[in-house]
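[1] My questions are about this predicted structure, shown below with the sequence.
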Amino acid sequence: MVCETRTTCPYCGVGCGVIATVDDAGAVSVRGDPEHPANLGRLCSKGSALGETLDLDGRALFPMIDGRRARWDDALDLVAARFSAAIDAYGPDSVAFYVSGQLLTEDYYVANKLMKGFVGSANIDTNSRLCMASSVAGHRRAFGADTVPGCYEDLELADLIVLAGSNTAWCHPVLYQRIASAKARRPGLKVVVIDPRRTSTTDIADLHLAIRPDADVALFAGLFSHLVRAGAIDQSYIARHTTGFAEAFAAVDLSMADLIEATGLPSMQLREFFRLFAETEKVVTCYSQGINQSSCGTDKVNAILNCHLATGRIGRPGMGPFSLTGQPNAMGGREVGGLSNMLAAHMALENAADRERVQRFWNAPSIAQRPGLKAVDMFDAVADGRIKSLWIMSTNPVVSMPDADRVREAIRSCPFVVVSDIVAHTDTARLAHVLLPATGWGEKSGTVTNSERRISRQRAFLSAPEEARPDWWQISEVARRMGFGEAFDYSEPHQIFAEHAALSAFENNGMRDFDIGAWEAVTSEAYDALQPFQWPQRAGTAPSETRFFGDGVFYHGDNRARLVPVKPSMPAHHANEQEFILNSGRVRDHWHTMTRTGKSARLSAHMGEPFVELHPLDAEKVGIADADLVDVRGGSNKGVLLRALITERQQRGSVFVPMHWTAETSSLGRIDTLVPPLVDPISGQPALKQARVAITRYEAKAYGFAVSIAKPVLDECSYWAIGKAEHGWRTEFALDQSVLDWEKWARAALGIAQDAQVANYRDEATGQVRIAFTSAGHLVAAIHVDRRPVSASRDWLASQLMKDISKSTEYQDVLAGRPGRNRPDPGAIVCACFGVGANQIAQAASLGCMSVEAVGEALSAGTNCGSCRPEIRRIIDAHQPIAAE
């Protein structure tokens, strides 16, 4: 019997609805939910591959104490005892929780309640500090509350969409497709992309502003000044609904020459952007990590908000600022006070009346009286011994935090570390004194909130494996053992959601933005049937699509918004020509530290190893060729090894490196080891996009590529990166020393049985070695070695694992590293959804498919999530016939 469950995707903040289907054999398939208002049936490549990520390989399945399996009671008793002992001896601030936007709202709520109301400390922070804290701080400064005014529908109603610091095509693909579809229906819709890199998002841009890194304050300050001088502001709205206009205007007195110097943009582009914004009423400005992850991120946010407030373009259909959240439940975490400087239900930790109200509602013995430690400060406190006990939930700070090596050493030196996770061997989980196995997506039940304030259910459709338990249950059990049992007497997640809803309505009376009081008495049955809805939904009201601030009423005491003075800074000049600005971010098909997406062979096919993207002229200057290995070093002289990807999409003077690779998936790919712990002084958000690095070519003795059915062990390699293949693993590697017997080396490194048959090719002159290993005629491993980076059809080689290659021509193809003429090579995967390669697209173009739509009709490429459409278009353009002069 086939079982279908409506649930919500666990990746980005778009919050797509999915339908998970479990067949009679237990196999899971996933498709978009056409009834969910966030995605209307669309899914990105990551969401489409969710069914491929649910195996138990690498899962944490049992509680572990000091690396040994333990009983749940013993593990929970130990956690409660060690936290209680630290509090008794050193006070409440000697313990801390570091939590995650991967948690469900119910998990987040219980953790926040325990720490702030019963431990009595605000030392609970979240990895959302790394992605959305500047947006929170900017909202609170301008609006008096952390309120996202608009909704996704505004993207389809706008006449101008500004995408600032957001590679929407790769990081929020479904929203990108909604924009692309709207633009196709209404060609008059204009799109401006503000990004130092020419990303896939610029494919739909009418104007791409390739600004200098961190020049966003200057750009939007210049826009604000232009709006005032051009008479494009709404003076009535400003007078009735805002304060601080004169001070905000006085702070942005920039000449055009200053703007050109600060932004690096030509005056023609600046004037065109200013004209578009001034003359278009329906403007939506979407912004993401390029704005937030900065030492001036909060000022960037307020510079954007100032432009919308000064024109009154906020809270009405098709207009407003729009923060695009990075994680599936970053918004839910903000609602329950998951940040160390916030209280639950959007109440203010600095407000004594709010503190008293929450303490009274919880009937808590105490309430945190001051903000706790923000993420960077928290790990500083772990390092210097102020934090004695630390609980890390569903996140991997050893990879994702700035100065990641210092964070690793801080955790290693902490007297007591608890890690709750679904994965047993993350870089962080390896350091745990107690590892608690958590339930994962498909197994746990609760709610998440997406970027447009829409609350959706995540529903379980799989049984919890072995002894894995929900995070809320783990926290509640520890709370009971610490003596707080009555307040944490939950048996089902709907009870937590009901309490969360009741607190949101408690003594609210419309004074606070977050209110879902309509659900304070929700039953288990009603919770199970809960349909996606936007907050607020106050008691006695029906769900409705909502916007904030269209009536000009804000959440400061005088109900007015604040225009915040922001002072643009001029760009710092490089100390020398060898120095580059490091920009980190995501790739299309992977998510965070790849504990989930790394399990999918097709998601690993698009970008198979960590890389550094740099401009051709910069590469020439430092002597780096495409596919070389590159040593990237930061100010502390720490280094990472990455593959060079040379492209004119990258701005000169800057390099881009993805943030996904870990010590589990690469030798030296943890890019945040190079990022100093510089933070925005208001939000505490780290500046993950402005580190300074030096790059040099890395010379190895031998370079290699391998495929194998066994997971490789590559301790001898100076460089390695591994990824999943359909029937095993694909591996890039390099060595600093010569190897005399490659067959022997490969058998040890790739786990090849001694009775495997061997076919090989060697060229002593070039140093090329190619070996195929078979068992009963089926390929179990292959290795290609060269003195230069290996040239081979990697995706095709990986696809040959476990295939019968007993015919001599098939052996020869594997040794050659590409299929023979009678077997076409699809090339590097471009469309992950349908497994379509670059060579297939190029062939279709040569046969007359000269549009993305035509390629889609012929090959299906680009017809699902659409994230690959810009790449398809580039391949088509490269094969356009050149007209004779």
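    That came through, no problem.

[2] Every contact and neighbour count from this point should use C-alpha atoms.
    Will do.

[3] Could you count how many residues lie near residue 663?
    By other Cα atoms under 10 Å, the residues close to residue 663 number 15.

[4] do residue 653 as well
    18.

[5] do the same with residue 525
    Residues within reach of residue 525, counting by other Cα under 10 Å, total 9.

[6] Contacts only, for residue 290.
    The neighbours of residue 290, taking Cα atoms under 8 Å, 6 or more residues apart in numbering as the test, are 164-166, 195, 689.

[7] And residue 523, by the same measure?
    494-495.

[8] Narrow the contacts of residue 290 to those in strands?
    Under the assignment DSSP state E, the contacts of residue 290 contribute residue 164 to strands.

[9] Any buried residues in stretch 520-528, and which?
    Neighbour-count burial for stretch 520-528 flags 520-522, 527 (criterion: 16 or more other Cα atoms under 10 Å).

[10] Comparison target, given below:
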Amino acid sequence: MGEIRTTCPYCGVGCGVLAAADGTLRGDPEHPANRGRLCSKGTTLGETLDQPGRLLHPEVDGKCASWEVALDEVAEGFRKALAEHGPQGTALYVSGQLLTEDYYAANKLAKGFLGTGNIDSNSRLCMASAVAGHRRAFGEDLVPGIYEDLELADLVVLVGSNLAWCHPVLFQRLQAARAARPSMRLVVIDPRRTTSCEGADLHLPIAPGGDVALFNILLRHLHVRGFRSEAPGLDTALAAADGETGLDPALLATFLDWFATTPRTVTLFSQGANQSSAGTDKANAIINCHLLTGRIGQPGAGPFSITGQPNAMGGREVGALSNMLAGHLDWDRPAEAEALRGYWQTPNLAAGPGLKALDLFRAAGEGRIGALWVMATNPAVSLPDAGRIREALRRTPCLVASDCTRESDTVDLARIRLPALGWGEKDGTVTNSERVISRQRAFRPALGEARPDWWAIAQVAARLGWGDAFAWAGPSAIFREHAALTGLARPAARAFDISGLADLSDAEYAAMPPTRWPVVRRGEQGGRLSPPARFVPTPYRPPANAPSPAYPLVLLTGRLRDQWHTMTRTGSVPRLMAHSPEPAAAIHPADAAGLADGSLARIESPWGEATLRLRHDPGLARGGIFVPMHWTSRFAPSARINASVNPAVDPISGQPELKHTPVRLLPAPMAWHGFLLARRSLGADLADWTALIPVGAALWRHELAGTEPPAEAFARLRALVEEPEAAWVLLEDPAAGLHRAALLRDGRLLACLFLAPDPAALPRRDWLIFLFAEAAIGSAARRALLAGALAEGPAPSPTLCVCHGVTEAVICASIARGANTPALVGEATRAGTGCGSCRPEIAALLTKTPVPEPA
């Protein structure tokens, strides 16, 4: 079999991929989203296909079971929950990792036949505020613009979006457009100076939570400048447009002027805006400014919500949020609910919205949920106040988890575990952020006993007596049902209509090219949308929990360039761990309370705590701490930051306040710090603080710190890696607190262990890692190993370009030889010529590395 056209399973850009059964892949040059580009995560997808830790067989109560037994147990659990608690005692928590067909089946089971609105998605953490903002402004959840608008715009404003890291393919499209049209401007509105700021024309370091105030000021400014609109609600919105930003007046004035004088303006907003107790108002404050200037649905203009997950949009289309019905239908229009009831031929349609994510898990913790089915997501890690979430999962009598991996904190807690298909095995559709429906196609056979999520749902439905309504022969039949549903007669028109695809044959579905909705008739394809809209008043409200003398700092959580959600796919790929291998907290040096760069620090909030490596970052606004949200019990148990995040939510969208938690910073005193390099993983429970890092096909790095006496820790850790016929080479200086050891057999390095009283006294890991590749190391290398430093020659440099494996030292050397632009560095080293997400870092190096004067 040759290359198969499929779609990347990571972010909402929805890149096309050409993949082969052996795992080799490349970007699809014909896909409209990426035109052949892939990011670092997409480039390494082939390295995730045969990961250890796949869930290959059903499990019940920790033991392997047949599918028949496992499905019977799921059905019995839901049957018992219905009997004891009624429909509201059942729930599903699903994910933007599901295909639209899986999502549709899950929503139909919950809302149509279990009779509960209690189906919510991890999109609640990602896009719920944008959804609510769209619905308030446009009467429907829709994104008016398309990706091409980012290239046609004369001004692009990024709000709460580190596009360079989180959606790098779009960022590269934007940067290519800027290179072709130097007059094009980029503004970044973010409390952090992120990589997206490199080369930006303006950075507004707004305080967390200040976005509504900024766009309220912009709305008033635009009105003063003479902009008018006939859309309803303008006077009310202007009257409510209050708030102060605290921004430098000159920076603010520049932004206001640029926005007012640039007709082709796109405002792209993402999690930094959405993940807020005022997230819905942030979306509407942005939309208000575009509505007043008429910049909606025009080429190069519009508010643009960019999603985090590959199929967040598809989940919204099928109604897999607790407050939505399928096909953008609404409960508050009774005729639409009746139309859906008739279409599904069910007497059990949910009477109204169900519980949003945090309320759902709160109900589970209170014993009100008897059966909960979690699909393709990891709420034990990803939700705020995660300690309480874990306890709620433990309390749920029938907790079912469907996933392709066994390496998930949530799967650990589940009573019933169902093996789902992984990427490359799935077959269905996803919808990206510009409303393009693309096919995910299988190009490998299913591993073990893994099955499609929609199939497992249909099997449970049949056991509960509803088999006829779920008797699909395959995903194409589900897609046709979903598409036909979107054409139901409605009292109010909807832009979302793909009924023109409802009669696709199986062959046409199999061959379906990327298609943007709406598709009302076959052969048509949607473009920009200019929906009727209204202004929505957005009075400024401060974040739900303000800093205090006890908790004076503000915690923001976010993402790293090369990691995905809770690392279940990316965490075991050495290339993706190379860029940011340890869980770290970034803080402005003036806020570090005397704690050194590289030391361990404890971050505490009223809800929990986490211990992380502290990194001084002058690009972070004073008063804030930034921590990536990815680490789990598998990789760094003490660094699970969402245990500390406050559970406040937006009152309209229910989206959590993930960007504003009051915290305090404390030292994390340890008796020793160290690391262990070994040819196998020893897990993440080796010491009081552990970070587990894959660094090669058979090499693992364990970063460690502990409170036990160093000599005892040294002996205990050595015992974990001892092997027959291997010998230790030791160097110990107890008075200085130094303990070093290397385990060798026939000259081959099997493990090395270093302990010191301070992390700064430990050697760099890079050059030690290279010694493990040698068949045998000589006496000079052994002496250098125990000395903790190379006797001669430069130490290996960290990898900066993951796509091509180019180190920082190689890039700096090319700059020193005269490569004085990112393009010239790319020509000399290939760095930045893959996904391009390292190009901002290359640009930063160019400002630091001396470039020789022309001869």
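    Structure's in. What do you need? What you are looking at is a predicted structure, and each value in this text was computed from that prediction instead of being measured.

[11] Got a TM-score for the two of them?
    Superposed pair, TM-score by TM-score structural alignment, normalised by the length of structure 2: 0.97. Supporting alignment: 850 aligned residues with a Cα RMSD of 1.8 Å.

[12] Which one (most neighbours) among the contacts of residue 290 of structure 1?
    In terms of neighbours by other Cα under 10 Å, those top out with residue 195 at 26 neighbours.

[13] Tell me the counterpart of that residue in structure 2.
    Counting by TM-score structural alignment, residue 195 of structure 1 lines up with residue 190 in structure 2.

[14] Please report the distance of its match from residue 286 of structure 2.
    Using Cα to Cα, to the nearest Å, residue 190 of structure 2 is found at 15 Å from residue 286 of structure 2.

[15] go on, residue 133 of structure 2?
    10 Å.

[16] that older thread, let me have the buried residues of stretch 520-528 of structure 1 in CSV, extended by secondary structure and distance to residue 450 of structure 1.
    Converted to CSV, those look like this (DSSP: H, G, I helix; E, B strand; the rest coil; distance: Cα to Cα, whole Å):
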residue, secondary structure, distance to residue 450 of structure 1
520, coil, 20
521, coil, 23
522, coil, 21
527, helix, 18
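
[17] Identify the farthest-apart pair in those.
    520 and 527 (10.8 Å; Cα to Cα).

[18] Please pull up the equivalent of residue 453 of structure 1 in structure 2.
    Checking TM-score structural alignment: residue 453 of structure 1 goes with residue 435.

[19] Now for residue 361 of structure 2: which residues touch it?
    With contact taken as Cα under 8 Å, 6+ apart, residue 361 of structure 2 is in contact with 389, 392-393.

[20] Doesn't residue 782 of structure 2 belong to a helix?
    Yes. Counting by DSSP: H, G, I helix; E, B strand; the rest coil, residue 782 of structure 2 is located in a helix.

[21] That one: how many residues sit nearby?
    Neighbours of residue 782 of structure 2 using other Cα under 10 Å come to 18.

[22] likewise residue 760 of structure 1?
    Counted with other Cα under 10 Å, residue 760 of structure 1 comes out at 17.

[23] doesn't residue 774 make contact with it?
    No. Using Cα atoms under 8 Å, residue 760 of structure 1 and residue 774 do not qualify as a contacting pair, with a distance of 11.4 Å.

[24] Secondary structure element holding the nearest residue in space to residue 536 of structure 2 that is not next to it in sequence?
    Using Cα to Cα, 6 or more residues apart in numbering and skipping the chain neighbours, the partner closest in space to residue 536 of structure 2 is residue 237 (5.7 Å). For residue 237 of structure 2, the element it lies in under DSSP states H and E is helix 234-240.

[25] Quick check: that helix compared with structure 1, mean distance?
    Its aligned residues in structure 1 lie a mean 0.8 Å from helix 234-240 of structure 2 after superposition (mean Cα distance after the TM-score superposition for structure 1).

[26] whereabouts in structure 1 does the helix or strand following that helix align?
    Scanning forward in sequence from helix 234-240 of structure 2 by DSSP H and E, the next helix or strand is helix 249-260. Taken onto structure 1 by TM-score structural alignment, helix 249-260 of structure 2 occupies residues 267-278 there.

[27] in that stretch, what's buried?
    Neighbour counts over stretch 267-278 of structure 1 (16+ other Cα under 10 Å) mark 270, 273-278 as buried.

[28] Quick one: the strands in the stretch 1-150 of structure 2, in order.
    Ranges of strands in the stretch 1-150 of structure 2, per DSSP state E, counting those that start in this stretch, are 4-7, 16-19, 25-27, 59-60, 63-64, 90-94, 119-121.

[29] okay, the ones you listed in a markdown table with distance to residue 42 of structure 2 next?
    A markdown table is the format used below for the strands of the stretch 1-150 of structure 2 (distance: least, Cα to Cα, whole Å):
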| stretch | distance to residue 42 of structure 2 |
| --- | --- |
| strand 4-7 | 10 |
| strand 16-19 | 8 |
| strand 25-27 | 8 |
| strand 59-60 | 31 |
| strand 63-64 | 33 |
| strand 90-94 | 23 |
| strand 119-121 | 23 |
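
[30] Out of these, which gets nearest to residue 514 of structure 2?
    Nearest to residue 514 of structure 2, of all the strands of the stretch 1-150 of structure 2, is strand 16-19, at 9.0 Å by Cα to Cα.

[31] And that closest one, what does it pack against?
    On a contact count with 3 or more Cα pairs under 8 Å, 6 or more residues apart in numbering; DSSP states H and E, strand 16-19 of structure 2 meets strand 4-7, strand 25-27.

[32] Output those as CSV; include the columns distance to residue 593 of structure 2.
    Shown next, in CSV, are those (distance: least, Cα to Cα, whole Å):
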stretch, distance to residue 593 of structure 2
strand 4-7, 46
strand 25-27, 46
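
[33] Just tell me which of those strands ends up closest to residue 341 of structure 2.
    Per Cα to Cα, nearest to residue 341 of structure 2 of these: strand 4-7, 33.0 Å.

[34] Superpose on structure 1 and give me the mean offset of that closest one.
    Mean for strand 4-7 of structure 2 is 0.9 Å (mean Cα distance after the TM-score superposition for structure 1).

[35] Tell me the helices and strands packed up against that strand.
    Using 3+ Cα pairs under 8 Å, 6+ apart, strand 4-7 of structure 2 sits against strand 16-19, strand 436-440.

[36] How many residues are close by the match of residue 453 of structure 1?
    The number of residues packed near residue 435 of structure 2 is 27, by other Cα under 10 Å.

[37] mind checking how far the aligned partner of residue 700 of structure 2 in structure 1 is from residue 751 of structure 1?
    Using TM-score structural alignment, the equivalent of residue 700 of structure 2 in structure 1 is residue 729. Distance, residue 729 of structure 1 to residue 751 of structure 1, using Cα to Cα: 11 Å.
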